[in-house]
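*Asks:* one predicted model, sequence on top.
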Amino acid sequence: MIQRIQTVYLLIALTLTAILFFVNMAELASVTDNYILTFKGVTDITTSETAINSLALTLLITVTTVVILVSIFMFKNRILQIRICGLAIGLLIGISAMIYFVGKTSANELGAELAFKWPIIAPLISLIFIVMAMRAIGKDEALVRSLNRIR
């Protein structure tokens, strides 16, 4: 399983997606308070109180992480693995859109200025690795089919 290059690509994508649970994705600065955007929502830096909950973002990141993990263990069924990777791509696009949407609406609601941090690109880099994994899985499937024709 680990000796296949697509597994390495999927592990990198899994790591990049799981990083979103531990980092601040954006900073919101208003005249009176400073806030950070995490996977839970928008939190006040000084009081550590959650100003705006974002259950949708939490669920989306969790589901995407689980889907990528499941795709790693589907190595015996390559066609299903490709389909699960396609689902993960859609979810990663959703994460990027959700981070942007939650950040913009929170900034408007709190009257704060929004500054995205480097983790905003993690889903996009993860998406690239999943596409690379899909191509490698497709090559494996083509190789197996060509070997079946020879028999």
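*Replies:* The structure has been received and is ready for your questions.

*Asks:* going forward, measure contacts and count neighbours with C-alpha atoms only.
*Replies:* OK.

*Asks:* strands along the chain, start to end?
*Replies:* Along the chain, the segments classed as strands by DSSP state E run 26-29, 34-38, 41-44, 50-53, 113-116.

*Asks:* and the contacts of stretch 98-111?
*Replies:* 25-26, 28, 30, 37, 41-42, 52, 54, 57, 112-114, 120 (CA atoms under 8 Å, 6 or more residues apart in numbering).

*Asks:* so which bits of that stretch are buried?
*Replies:* By neighbour count on 16 or more other CA atoms under 10 Å, the buried set for stretch 98-111 is 98-100, 102-104, 106-107, 110.

*Asks:* what do you get for stretch 125-141?
*Replies:* For stretch 125-141, burial by neighbour count (16+ other CA under 10 Å) applies to 125-127, 129-134, 136-138.

*Asks:* and stretch 19-31, by the same measure?
*Replies:* Here stretch 19-31 shows 19-20, 24-29 as buried, counting by 16+ other CA under 10 Å.

*Asks:* ok, so of those residues, who is nearest Phe73?
*Replies:* Among the buried residues of stretch 19-31, Ile19 lies closest to Phe73 (CA to CA), at 20.3 Å.

*Asks:* presented hereafter is structure B, for comparison with structure A:
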Amino acid sequence: MIQRIQTIYLLVIALIMTIPLYVPIAQLLIPNAASYNFFTYGVVMIGENTELQAYYWALFILNIFTIGLPLVTIFLFKKRFLQIRLCIVEIILLVGTLVLMWFHISQFAGKMNADILYKFSFILPVICIIIANLAMRGIFKDIKLLKSLDRIR
């Protein structure tokens, strides 16, 4: 299980997607007023009063699913075709996370007339999509290897 490269890829996806829980995705700058940090769970005002200004439960839950699904996929190592399907579902969830992040950021910035400063953690779902494709490729190689070994017997 751990010696397979796709296991490493799936672990990396889970680790990378925990970063947006703790690091801001974007910073919303309002001229001559307060600034806000946008996290997956909501918007926090920068400064003395650091209370949540808005909650985004759908984005938070979607982010939790994008963390949990690769971990579940790792332990289904005997069901390779199911692993491939779950990798496809993971890619769809990552695209949904990216779209939902962009939507909520632009919606909140539009309400506040704020300038958006995207942070590095905004592109992490794109990096995870690439890594999920690499994991799928590794699973396909395993299937191909097992089929060739069955032919030899």
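*Replies:* Thanks, I have the structure now. Remember, predicted model here, so these are calculated numbers, not experimental data.

*Asks:* just to revisit the earlier point, out of the strands of structure 1, deepest packed?
*Replies:* For the strands of structure 1, average neighbour numbers computed from mean count of other CA atoms under 10 Å are highest in strand 34-38, which has a mean of 24.

*Asks:* quick revisit: and of the contacts of stretch 98-111 of structure 1, the nearest to Gly86 of structure 1?
*Replies:* Leu57 (19.6 Å).

*Asks:* that older thread, need the strands of structure 1 in TSV with distance to Gln81 of structure 1, can you?
*Replies:* Output for the strands of structure 1, formatted as TSV (distance: least, CA to CA, whole Å):
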stretch	distance to Gln81 of structure 1
strand 26-29	33
strand 34-38	30
strand 41-44	31
strand 50-53	33
strand 113-116	33
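
*Asks:* nearest to Thr7 of structure 1, out of these?
*Replies:* Smallest distance to Thr7 of structure 1 across the strands of structure 1 (CA to CA): 28.1 Å, for strand 34-38.

*Asks:* report the distance from that closest one to the chain centre.
*Replies:* 19 Å (CA atoms, centre = their mean, to the nearest Å).

*Asks:* mean shift of it relative to structure 2?
*Replies:* Mean deviation of strand 34-38 of structure 1 from its aligned counterpart in structure 2 after superposition (mean CA distance after the TM-score superposition for structure 1): 0.4 Å.

*Asks:* quick one: stretch 108-115 of structure 1 aligns where in structure 2?
*Replies:* Stretch 108-115 of structure 1 lines up with residues 110-117 of structure 2 when matched by TM-score structural alignment.

*Asks:* what about the matching stretch, distance to the chain center?
*Replies:* With CA atoms, centre = their mean, you get 24 Å for stretch 110-117 of structure 2.

*Asks:* reformat the buried residues of stretch 98-111 of structure 1 as JSON lines; add distance to Thr46 of structure 1.
*Replies:* Output for these, formatted as JSON lines (distance: CA to CA, whole Å):
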{"residue": "Met98", "distance to Thr46 of structure 1": "25"}
{"residue": "Ile99", "distance to Thr46 of structure 1": "22"}
{"residue": "Tyr100", "distance to Thr46 of structure 1": "23"}
{"residue": "Val102", "distance to Thr46 of structure 1": "21"}
{"residue": "Gly103", "distance to Thr46 of structure 1": "19"}
{"residue": "Lys104", "distance to Thr46 of structure 1": "21"}
{"residue": "Ser106", "distance to Thr46 of structure 1": "17"}
{"residue": "Ala107", "distance to Thr46 of structure 1": "17"}
{"residue": "Leu110", "distance to Thr46 of structure 1": "15"}
